[in-house]
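Student: Give me a model of this one.
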Amino acid sequence: MKLSEIGEFGFIDRLRRRAPGGAELVLGIGDDCAASRLAPGELLLTSTDLLIEEVHFRRDWSDLKTLGRKCVSVNVSDVAAMGGEPSSLYLGLGIPAGFGVEDLDAFADGVLAACAEYGAVLAGGDTCGSPGPLFISVTVQGRVPEDQLLTRAGARPGDLLWVSGRLGESALALRELLAGGRPGPSAANAHHDPRARVALGRALAAQGLATALIDISDGLLADLGHILDSSAVGALVESAALPLGPDLRASLAADPSLIDLALSGGEDYELLFTSPPALAPAVAALGTELVPVTQIGRILPQGDGLRLLDAQGRPRKPSRSGFNHFGS
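Tutor: As a prediction, this is how the structure comes out:
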């Protein structure tokens, strides 16, 4: 079915009928604004992101349902990075000519499935035609108890540096896709269908285990740099401790320089956080219960800067460069 047969408002109504409501959502899709309740003592978290075809994704690399899932997950990850839970999602689409209703239904399948997985509701958005590529704008709102908000500030010298999951596989997949290759299954899944670590972020906040928290979107060293700047501290990172997936480990055997994908590759959407040494057993227990966590270094005084040890334990000059839309 062509989109022109049902029109913009027909598509919006089609989506409205598929989107479930929620306890906090008083008024959802179909009016000028959505209306939500916020419980006393909670803070509203809001983050927005833009995904542009040929910049952030290519449709010949991933099906539309998986793309719908990813555009939700990468935004929900920002809420997880504040120790919060997502509640509402707002979706803006710039739709190119030639898109059929079935294409949009597939994309919506992924969006709605991911919303359900994270406990969020699709509460509104906008659609328009695009003279060029597909544009996707996502705004996510979440909540966190006021006394549990986690930020990039708060890391202290002596804190341990932890990361969830595995690093570098998404960047490895992108590298192979750009070269015309076919990524391995682990790398492909990490790139096309990441998972936001909401449960871990909430647990760190609720149990008071983290002093600073951020998600890894632009690369480990670049995002660690945000913690260092905000907290006015330095850090030591041990390359040998980095948690790597099977596809990246296999690639490292042939090209050890690919460790840079774990350090600066980006799009991991794992949580990077600091925690006092005395709380290490409780942090490790979360790693057993929710998602693996790995200690990769420690926080130093600000004057020590960022120090990096290579796989043999030798000092290596670190680069804090990560993905930069406006970089050369």
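Student: make it CA atoms for all contacts and neighbour counts henceforth
Tutor: Fine.
Student: tell me how far the ends of stretch 303-317 are from each other?
Tutor: Across stretch 303-317, the terminal residues are separated by 16 Å (C-alpha to C-alpha, to the nearest Å).
Student: quick one more, to check against the first:
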Amino acid sequence: MPGEAERIERIASLARRSSDDLILGIGDDAAIIRKNDTHWWLISTDSQIENVHFRRDYTPPRMLGHKALAVNLSDLAAMGGTPRFALLSLNLPKDIEQSFVDEILVGMVALADQYSTILVGGDIAASGNGLAMTITIIGECPAGRALRRDGAKLGDLIFATGRLGLAAIGLQLLQRGHRYDPALPIHLQQLILAHLQPTPRLEIGQRLAERNLATSLIDISDGLSTDLYHICQASGVGAIVYAEDIPVATHVPEEVNTTALENALNGGEDYELLFTVPRGRVAQIESLRAQFNDLPITLIGEITSEPGRMYLERAGERTPLRPRGHDHLRQEE
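Tutor: Down below sits the predicted model:
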């Protein structure tokens, strides 16, 4: 069965059209549409589907509502945008209690209020196969300032925010019977919350756009290996990743059967930002770090001239790095 990238390319080949107001269509974290002479609209959509993205037995409804919006806000963060409005489509199974749905909305609207985003409409329909939510997010940015995947250049340095792989570890803990509880040890809470309640990195995305600092930007939703590959493909470049410098989880519970590095490279759902910066502007990253002193901003690699070829450098040796991150549609080998 074709993977997600192949499906998207197929859709794009069938649906690609042009318009004077369409700046960018299918292929990035959001479409870009001209709003007026000074601003562009940014529009994206994402879904949370029961037994694909979440299970009701381990996902508190407020956190589910938070995450459903957060993953959409993360797409705007990856464009350097500011969210404005959202539309919600709800597909409800017969067995769901109204109180559960109410709690989803409480969590969603709380996050929306945090980022001055207004839920303006949507759709409700019955579902014959579990709960599903699809949000369309509408944001904006100054004209000409949207950050895209296709601008990385030879010699650029690669940075990532936060710590990578925590969400994948948290998911494994949930699948093994753990549940979020404020009484859990802090390190377990952090891992589980990384999966259930991610933080969209809107502010740092906006700063990167305002300063015209990043040549390319993407959010890490599918895993570092896959999302870096998206940048390489779109930009026509390659990359070297320094394994020892990747900001991985500091603690991996014994019951988790993958390493911190494996989760960082291939786990997905971190919703951190991955971006490239010209070597000559790296000093400006320090001032950015001063603004976001609670958020690690880590140099993890460099851009090379080999299109689509990525390498993992460890102890002075380089081995091919293949995109092995999450893909709902890819058949397991």
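Student: Could you say which helix or strand holds Gly80 of the second structure?
Tutor: Element membership for Gly80 of the second structure, per DSSP states H and E: none, as it lies in no helix or strand.
Student: dump the residue contacts of it.
Tutor: 141, 145-147, 202, 204-209 (C-alpha atoms under 8 Å, 6 or more residues apart in numbering).
Student: quick check, nearest of those residues to His251 of the second structure?
Tutor: Distance from His251 of the second structure was checked for each of the contacts of Gly80 of the second structure by C-alpha to C-alpha. The minimum falls on Ile204, at 26.0 Å.
Student: What's the match for that closest one in the first structure?
Tutor: Residue pairing (TM-score structural alignment): Ile204 of the second structure is matched to Leu200 of the first structure.
Student: How about Gln114 of the second structure?
Tutor: Mapped onto the first structure by TM-score structural alignment, Gln114 of the second structure lines up with Glu117.
Student: so which strand or helix has that match?
Tutor: With elements taken from DSSP H and E, the one containing Glu117 of the first structure is helix 101-118.
Student: For whichever helix or strand comes after that helix, enumerate the helices and strands it packs against.
Tutor: On the C-terminal side of helix 101-118 of the first structure, the nearest following helix or strand under DSSP H and E is strand 121-130. Helices and strands touching strand 121-130 of the first structure, by 3 or more C-alpha pairs under 8 Å, 6 or more residues apart in numbering; DSSP states H and E, are strand 85-96, helix 101-118.
Student: Now strand 121-130 of the first structure on the second structure. Mean distance?
Tutor: When the second structure is overlaid, strand 121-130 of the first structure sits 1.0 Å from its aligned residues on average, using mean C-alpha distance after the TM-score superposition for the first structure.
Student: buried stuff in that strand?
Tutor: Of the residues in strand 121-130 of the first structure, 121-125, 127 count as buried by neighbour count, 16 or more other C-alpha atoms under 10 Å.
Student: same question, stretch 123-140 of the second structure
Tutor: Within stretch 123-140 of the second structure, judged by 16+ other C-alpha under 10 Å, the buried ones are 130-140.
Student: Can you add secondary structure and distance to Pro61 of the second structure and give the residues you listed back as a markdown table?
Tutor: Putting these into a markdown table (DSSP: H, G, I helix; E, B strand; the rest coil; distance: C-alpha to C-alpha, whole Å) gives the following:
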| residue | secondary structure | distance to Pro61 of the second structure |
| --- | --- | --- |
| Gly130 | coil | 14 |
| Leu131 | coil | 11 |
| Ala132 | strand | 13 |
| Met133 | strand | 12 |
| Thr134 | strand | 15 |
| Ile135 | strand | 16 |
| Thr136 | strand | 20 |
| Ile137 | strand | 20 |
| Ile138 | strand | 24 |
| Gly139 | strand | 25 |
| Glu140 | strand | 29 |
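Student: from those residues, which is closest to Asn36 of the second structure?
Tutor: Using C-alpha to C-alpha, Glu140 is the member of those that sits closest to Asn36 of the second structure, with 10.8 Å.
Student: Give the equivalent position in the first structure for the closest one.
Tutor: Looking across to the first structure (by TM-score structural alignment), Glu140 of the second structure lines up with Arg143.
Student: if I read this right, its match contacts Pro40, doesn't it?
Tutor: No. Arg143 of the first structure lies out of contact with Pro40 (C-alpha atoms under 8 Å); the separation is 10.9 Å.
Student: Remind me what the helix holding Glu117 of the first structure packs against, helices and strands.
Tutor: With contacts defined as 3+ C-alpha pairs under 8 Å, 6+ apart, helix 101-118 of the first structure has these neighbours: helix 3-18, helix 64-80, strand 121-130.
Student: relative orientation of it and strand 121-130 in degrees?
Tutor: Using axes from the mean of the first three to the mean of the last three C-alpha atoms, to 10 degrees, the direction of helix 101-118 of the first structure lies 150 degrees away from that of strand 121-130.
Student: mean offset of helix 101-118 of the first structure relative to the second structure (after superposition)
Tutor: Superposing on the second structure and averaging over aligned pairs (mean C-alpha distance after the TM-score superposition for the first structure), helix 101-118 of the first structure comes out at 1.1 Å.
Student: Quick one: residues in contact with that helix.
Tutor: Helix 101-118 of the first structure is touched from outside by 1-3, 11, 15, 19, 64-69, 71-73, 76, 86, 89, 121-122, 198, with contacts defined as C-alpha under 8 Å, 6+ apart.
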